[in-house]
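Visitor: Kindly return the folded structure for what I paste below:
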Amino acid sequence: MTAHRLTWLPDPPSATCSAGQILDWARRAVEPALRTAIDRLSEPTRRIAGYHLGWWDAHGHPGEEVTAGKALRPALTLLCAHAVGASTERAVPVAAAVELVHNFSLLHDDIIDGDRLRRQRPTAWSVFGAPAAILAGDALLALAVRMLAAHPGMARLGITLVELVNGQSADIAFTEREEVGLAECVAMAGGKTAALLGCACALGALAGGAEDTQVERWRRFGHHLGLSFQLVDDLLGIWGDPARTGKPVGSDLRAGKKSLPVVAALTAGNDAARRLARLYSRPTPLEEADVAVVTELIERAGGRAWAQREADRHRRIALTRMGQARPASGPATHLATLTALITRRDH
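Guide: Okay, here's the model as predicted:
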């Protein structure tokens, strides 16, 4: 087993740090803890986990073509900890646990959705097989639980995991239903995506010894940020550039997914909505030409405009919640920078 030295990095510069620099700082801060955790796994689970995390290729060899994740959730955890006066060192184990949970969910999501690409290279299950990838995901979750076993945030993480599973379960169930209400679709996104972002922020505040009221404000900041993030992600899934998203455009539409813009369009009650419903309810998968028509109908029915308005609204609420938590000025600046990055991506 390799022992990875934990090098505690200085806080990001207070005013001039870009979003990319903040994420890079967070990634470097948590990676030693992640590598130490992954080294506890036996082969081939260790190799699959490291492949998924972007550390090496399918044979376990580091390479220039390997792309790591953005480390958004660890960055939020670390910055929320800083915002209440905690050091990077104190918050790193919590941030690493959050990243392990996130990647556990990604490994399973790729299998559930049948996605063969992530970060512009083959997904773990498509390389190593679904059973091995499922076990690798389970292992990451077990490592996260081990990392937080004696932490006061463990109960909060447990609640979040239930919300995450419920949200993912609803997402799957919606593909089989002809009618899905917009409110229940928003609730699904709250569980599938926003719950973990809210938990990441709350755990960061807990690492700094924040009071319950302040921790809840940070959770709400992350929750609304997560809803905005999911809305933008759904927009990118329909109108985004595959070179930037790493996924083929229209893959969710071909799979019949009822994402937020789709449900907003289906429930709009206009002509385009009715035409969209007829196409989207067909038992056979959509052809390429159908995807183009469906994409246009979603926009004409108002789904795209609604999703963008809601993304902007939740972004504003998130920033309000952050202000109510009274963060230190430096971390507040960086949290605002990350908020702008993840809720205003090009689409």
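Visitor: Going by C-alpha atoms from here, please, whenever you check contacts or count neighbours.
Guide: OK.
Visitor: Thought Gly69 was touching Gly54, still the case?
Guide: Yes - with contact defined as C-alpha atoms under 8 Å, Gly54 reaches Gly69; the gap is 7.0 Å.
Visitor: Of these two, give the one with the bigger neighbour count.
Guide: Neighbour count, other C-alpha atoms under 10 Å: between Gly54 and Gly69, Gly54 has more, with 19 against 15.
Visitor: show me where the stretch 151-300 of the chain has helices.
Guide: In the stretch 151-300 of the chain, the helices defined using DSSP state H, counting those that start in this stretch lie at 154-174, 182-189, 195-207, 212-239, 242-245, 251-254, 260-266, 271-280, 288-301.
Visitor: The structure of the following sequence is requested for comparison with the preceding one:
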Amino acid sequence: MTATMAPPAGTHGHEHAHAILREARAWVEPTMRGLVGRLDGDLARICGHHLGWSEPDRTPPGDREDGTALRPALTQVAAGLVGTEDSVAVECACAVQLLHHAALLHDDVIDRDRIRRGVSSGQSQSNVSAGVLAGDALMGLALAAVAGADRSCGRGLFVLAETITAVHNGRQQELNLATRPVTGQDTVTLDECLAMAGNKTGALLGAALALPAACLPAVATTTVNALYLAGRHLGIAIHCVDDIRRLWGDPRTASTPAHTDPRSAGKSIPIVLALRGTCSDAVADALKELSEVDTVADRRWSRMTARLAESGCRDATMAIATREADRSLRYLRTAGRESTVAEALVGYVLGRAS
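Guide: Model (predicted):
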């Protein structure tokens, strides 16, 4: 393997990754349904709809976008590296997925979003309190899943508790950065953006990789830590890729960016990088123009993102993503044998922006 990870060439690598992700989704869903089935009444209804299993009235769901199932796929990778039995690994995977969805439900409340992946969000089905309670309920189920799987006298629960703290720290960091200027005094720095990404996105991926090892008493703590760091670095890579896609869209489908409010792009890693470069004045002018843009359909959006790309910030952000993905694979290799599945998943992540 070369020192620097590159996305697989052509479509074969992506097809391999998609097959891995489909298998992981099918692997984890029955146990997820069993855990969420412990909830009663409105909590069961809200969570079932949020997870894509039903409409708000509990009728079968219509077509909707699925998540990538990257976290359970990473749990399968880690379980294979350290020899975790399937019954333990699937509980770990469910715990991370439940924590992820708890964070999404809380995000919708914080951001007052009434739509999630094209359908009504948890809070919009009843009220804000219901969205908060649904997120809290999923967090409780995550703790119960790990408690049932943990064979290590609490190490697995400790990893999950630390992950919950990191995710909340990351969300608070994100909210704080949103109030800070991108130019002038007290500007947002690259280190702050990367720290936020490591907490908000990386902590969950770290748990996905570390939990199958943490729950086994025979696995060394150094291995658990290496797996956690592998996920954290991969999370930073994903955050960089997502920032690129928010500004310039998906290069594989020529889609438009996902922003409903283009002004929310102002604290992204590409823009922070652009403002550090030699073209910072031009970038500042572009950001001023951005503040007047209400939709990505506005021609000024395309003109602004083109000017940003010319500053080199897109390439610089992709370089950070590649560096972090490479670090992720190096930590994985310290935890066990090389994994072609992990390489395929990391290549898929990078390929979403290249």
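Visitor: Please state their TM-score.
Guide: Scored against TM-score structural alignment, normalised by the length of structure 1, the superposed chains reach a TM-score of 0.85; 327 aligned residues with a C-alpha RMSD of 2.8 Å.
Visitor: Give me the aligned partner of Ala316 of structure 2 over in structure 1.
Guide: By TM-score structural alignment, Ala316 of structure 2 lines up with Trp306 in structure 1.
Visitor: for its match, what are its contacts?
Guide: Applying C-alpha atoms under 8 Å, 6 or more residues apart in numbering to Trp306 of structure 1 gives the contacts 261, 264.
Visitor: helix or strand for it, which one?
Guide: Using DSSP states H and E, Trp306 of structure 1 maps to helix 303-324.
Visitor: For that helix, buried residues please.
Guide: Neighbour-count burial for helix 303-324 of structure 1 flags 303-308, 310-312, 314-319, 321-322 (criterion: 16 or more other C-alpha atoms under 10 Å).
Visitor: Then stretch 220-235 of structure 1?
Guide: Buried, per 16+ other C-alpha under 10 Å, within stretch 220-235 of structure 1: 220-235.
Visitor: and what of stretch 330-338 of structure 1?
Guide: Neighbour counts using 16+ other C-alpha under 10 Å place 330-335, 337-338 of stretch 330-338 of structure 1 among the buried residues.
Visitor: from those residues, which is closest to Arg35 of structure 1?
Guide: Leu338 (24.9 Å; C-alpha to C-alpha).
Visitor: Could you identify which of the helices of the stretch 151-300 of structure 1 is most buried?
Guide: Comparing the helices of the stretch 151-300 of structure 1 on average neighbours per residue, with mean count of other C-alpha atoms under 10 Å, the densest one is helix 195-207 at a mean of 30.
Visitor: related to what we said a few turns ago, and which of the buried residues of stretch 220-235 of structure 1 is nearest Pro285 of structure 1?
Guide: Among the buried residues of stretch 220-235 of structure 1, Asp234 lies closest to Pro285 of structure 1 (C-alpha to C-alpha), at 19.4 Å.
Visitor: Now do the same for the closest one: its match in structure 2.
Guide: When structure 2 is aligned by TM-score structural alignment, Asp234 of structure 1 is paired with Asp243.
Visitor: pretty sure Gly240 of structure 1 is touching Ser251, no?
Guide: No - if you go by C-alpha under 8 Å, Gly240 of structure 1 and Ser251 don't touch, sitting 11.4 Å apart.
Visitor: Fine by me, thanks again.
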